[in-house]
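Colleague: take this sequence and fold it.
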Amino acid sequence: MVQGTTLLLIDRPGNQLDHLVGAFAPEGLDVGYGDPYAPRSVVLPPSPGQAAQILADRYLPSYEQAIHAHQNADIATALGYIRSEHRTWQTLSASGRFSDATPLSAAAFGTSTQMFLDHAWHRFLVVIDHAPTLLDRCRPDRSPWPDDAAALSHLADAVADAKALVDEIRSGQVSEAERRNRSWLAIKTWLTDGEVFLRQVRVSAPHRRPSLPVTAPPRPPAAGRATHRGP
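Modeller: A predicted model of the protein is given here:
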């Protein structure tokens, strides 16, 4: 198991000694089969030491990098949708009319606001799921933008508040009106500083792991030479 994911080992087609290994059910790669971020399977030789080194040096780093890229892309997509829908709502609010120029009543505006907040919250659940792990990897002091530290702190606080809100919703302690008000505070923070997060995550992707030492199997003595047995 690797980060909750079962590795699938199969015989390599057309080869009696080598094997192929890949993630059978990749945790963190929600799309599964066909996910563009999923790492490719790798060929493992029959030597256990060499196979372990290939897993440690190639497959596991590729797997971690794939999850990192996938989660970052999911957050970027969610924030993009929320930002687009927010602009639409702002246009509606400023004009006081629907897109077909029909006047917007107070009741209709209230309904459209609730719909926007509900859709935004649904999108934001992706951020709540993925952001904590990615935020932990960010090191703004080692990046070209050390001043991003304050914004990242605000984003982390907003996610923590949103996670607490999720728990309260599940326990039935929050009304719909309160959920909309509190969730919007967290979402608004991410709309403000989301680009800071995305650029920090891009430069904080996991790196390749150091190579594992490979223990070579003992070599048999050369033909025709005596083997030293000691005194």
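Colleague: going forward, measure contacts between C-alpha atoms and count neighbours the same way
Modeller: OK.
Colleague: quickly find the element holding the most centrally placed residue in the chain.
Modeller: In the chain, the residue lying closest to the centroid (C-alpha atoms, centre = their mean) is Gln71, at 2.1 Å. According to DSSP states H and E, Gln71 maps onto helix 60-95.
Colleague: run this one through as well so I can compare:
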Amino acid sequence: MPPAPLTQIVLSTSRTHGLVAIAHGEEHHRAAQDLAEAGFQRLPSGAFAAPLADRPSALRMARALVHRAREHDITITASTRPFLADFGHDLADRLPGTWSAELQIYGHPLIQEDLWYGLWEAGEIHRALQDHQIPYSAVLRNGTGTELLLVERPGHRTGYLLGALTEHEKEDVRADPSTPRTLVLPAEADLAAHAAARTFLPAYRRALHHRDLNTVLSALERIRAEHETLQAIRESGRYSDGVPLAGTRMIPEVEATFADYAWLSFRHVLEHAPALLSRCRPALTAWPQDAAVLDRLRTAVADSQEAWAEDRGLSGVLFCADGWRRARSRFGLAVLPAIETWLAHSAVFERQARAAVPGGPVALSAPSPRLLTARPATPAVSRAPAAHR
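Modeller: Here you go, the predicted structure:
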């Protein structure tokens, strides 16, 4: 990000509020005070406004603002675009479904860095946040978890950038193959909404599908490695370093340790797999026989709902570390048959889910080589695992 600019007040016009001013910079509180002292009214969003209907009054406030800004070395900049919140509302009104738009102001330059935690975007918005100060944005929401980031296109007199936000953990957006890409929007709301509905939103839904699928596959791969260790211990009667178990009574303890670990990952399967399974249409693929396997996977998910609901119900409950471990072990042991079902059929799930990418014909999507499940889920294990459990 470039060095912070001098404190500035950005002026734009709004059909609803008249003249709108947004303070930005290290001394943004001083700039906001100047706006208030000049007669501008603070809006709920944090912007300030002066009605233009009374032209003499508006001119007086403008002159007073210029005088105060000069006293405090604050730059006043006139935007070449209308008020961003107006364009955001116009865009939201034209998108399919029900959307809202909320103006967000990043008064201090460092506040802009908060965007990085939610940005799920590797295109032009990503570069814009690296190379420019972004004083404000509009966040569009549809009430079902979709959040989009709308900003003015830096370095251009017109146009906007539309990107994606997420509350989920994510890979490095520059390396994650599921990361959505910025859409450059024109200044006309009708054209912008058409482009977003026809191009960005379908691509965003596909990106969500890939992200959720990769999340499930990653979770299963983590479980698989531990499950192979468990199987080896069961078959050999020895820990992974070759030390014999102290009798078969130790097997339940080993299984409890596995269940504790496996539950942490299997929760991701329970969260994301149902939507992915709902999109699968095996009859339309080259593997219609997969339908029976998908039914078994759905049953495994259904059989895990009681433990999943109890786990969510414990959110916010204070336990000691050992208490949480026992709870996770109990949940993991309760759903162990479901976990083993998913491990056994993960390859079938993957090929059907990749064939079910929304917004296009049924076809295999390009997998992430790092996540592709290519081997049987529960191979016979004759070796001692590498780590002592």
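Colleague: ranges for the strands of the first structure?
Modeller: Remark: strands assigned in the first structure by DSSP state E are 7-11, 19-23, 42-44.
Colleague: Arg211 of the second structure contacts Ser178, doesn't it?
Modeller: Yes. Contact criterion C-alpha atoms under 8 Å: Arg211 of the second structure and Ser178 qualify, at 5.6 Å.
Colleague: between the two, who's got more neighbours?
Modeller: Using other C-alpha atoms under 10 Å as the criterion, Arg211 of the second structure and Ser178 rank with Ser178 on top: 26 against 20.
Colleague: any idea how far the residue nearest to the more buried one when sequence neighbours are not counted lies from Ile339 of the second structure?
Modeller: Once flanking residues are discounted, Ser178 of the second structure sits nearest to Ala207: 4.9 Å by C-alpha to C-alpha, 6 or more residues apart in numbering. To Ile339 of the second structure, Ala207 of the second structure is 26 Å away according to C-alpha to C-alpha, to the nearest Å.
Colleague: circling back to that earlier point, redo the strands of the first structure as CSV? Include distance to Val166 of the first structure.
Modeller: Formatted as CSV, those follow (distance: least, C-alpha to C-alpha, whole Å):
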stretch, distance to Val166 of the first structure
strand 7-11, 32
strand 19-23, 30
strand 42-44, 39
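Colleague: Arg202 of the first structure is nearest to which of the ones you listed?
Modeller: strand 19-23 (23.7 Å; C-alpha to C-alpha).
Colleague: how far off centre is the closest one?
Modeller: 22 Å (C-alpha atoms, centre = their mean, to the nearest Å).
Colleague: in that strand, which residues are buried?
Modeller: 19, 21-23 (16 or more other C-alpha atoms under 10 Å).
Colleague: quick revisit: can you get me a residue count around the residue nearest to Ser178 of the second structure?
Modeller: Count around Ala207 of the second structure with other C-alpha under 10 Å applied: 20.
Colleague: that one matches what in the first structure?
Modeller: Aligned by TM-score structural alignment, Ala207 of the second structure pairs with Ala66 of the first structure.
Colleague: which residues touch that match?
Modeller: 29, 37-39 (C-alpha atoms under 8 Å, 6 or more residues apart in numbering).
Colleague: ok, it to Met1 of the first structure distance?
Modeller: From Ala66 of the first structure to Met1 of the first structure the distance is 17 Å (C-alpha to C-alpha).
Colleague: now swap in Thr88 of the first structure and tell me
Modeller: Distance from Thr88 of the first structure to Met1 of the first structure, by C-alpha to C-alpha: 45 Å.
Colleague: so the two - more neighbours on which side?
Modeller: Using other C-alpha under 10 Å as the criterion, Thr88 of the first structure and Met1 rank with Thr88 on top: 13 against 8.
Colleague: alignment lookup: the more buried one to the second structure.
Modeller: By TM-score structural alignment, Thr88 of the first structure lines up with Thr229.
Colleague: run through who's touching stretch 107-121 of the first structure.
Modeller: For stretch 107-121 of the first structure, contacts defined as C-alpha under 8 Å, 6+ apart pick out 82, 85-86, 89, 93, 180, 183-184, 187.
Colleague: pick out the most distant pair among those residues.
Modeller: Top of the distance list for the contacts of stretch 107-121 of the first structure (C-alpha to C-alpha): Ser93 and Ser183, 19.8 Å.
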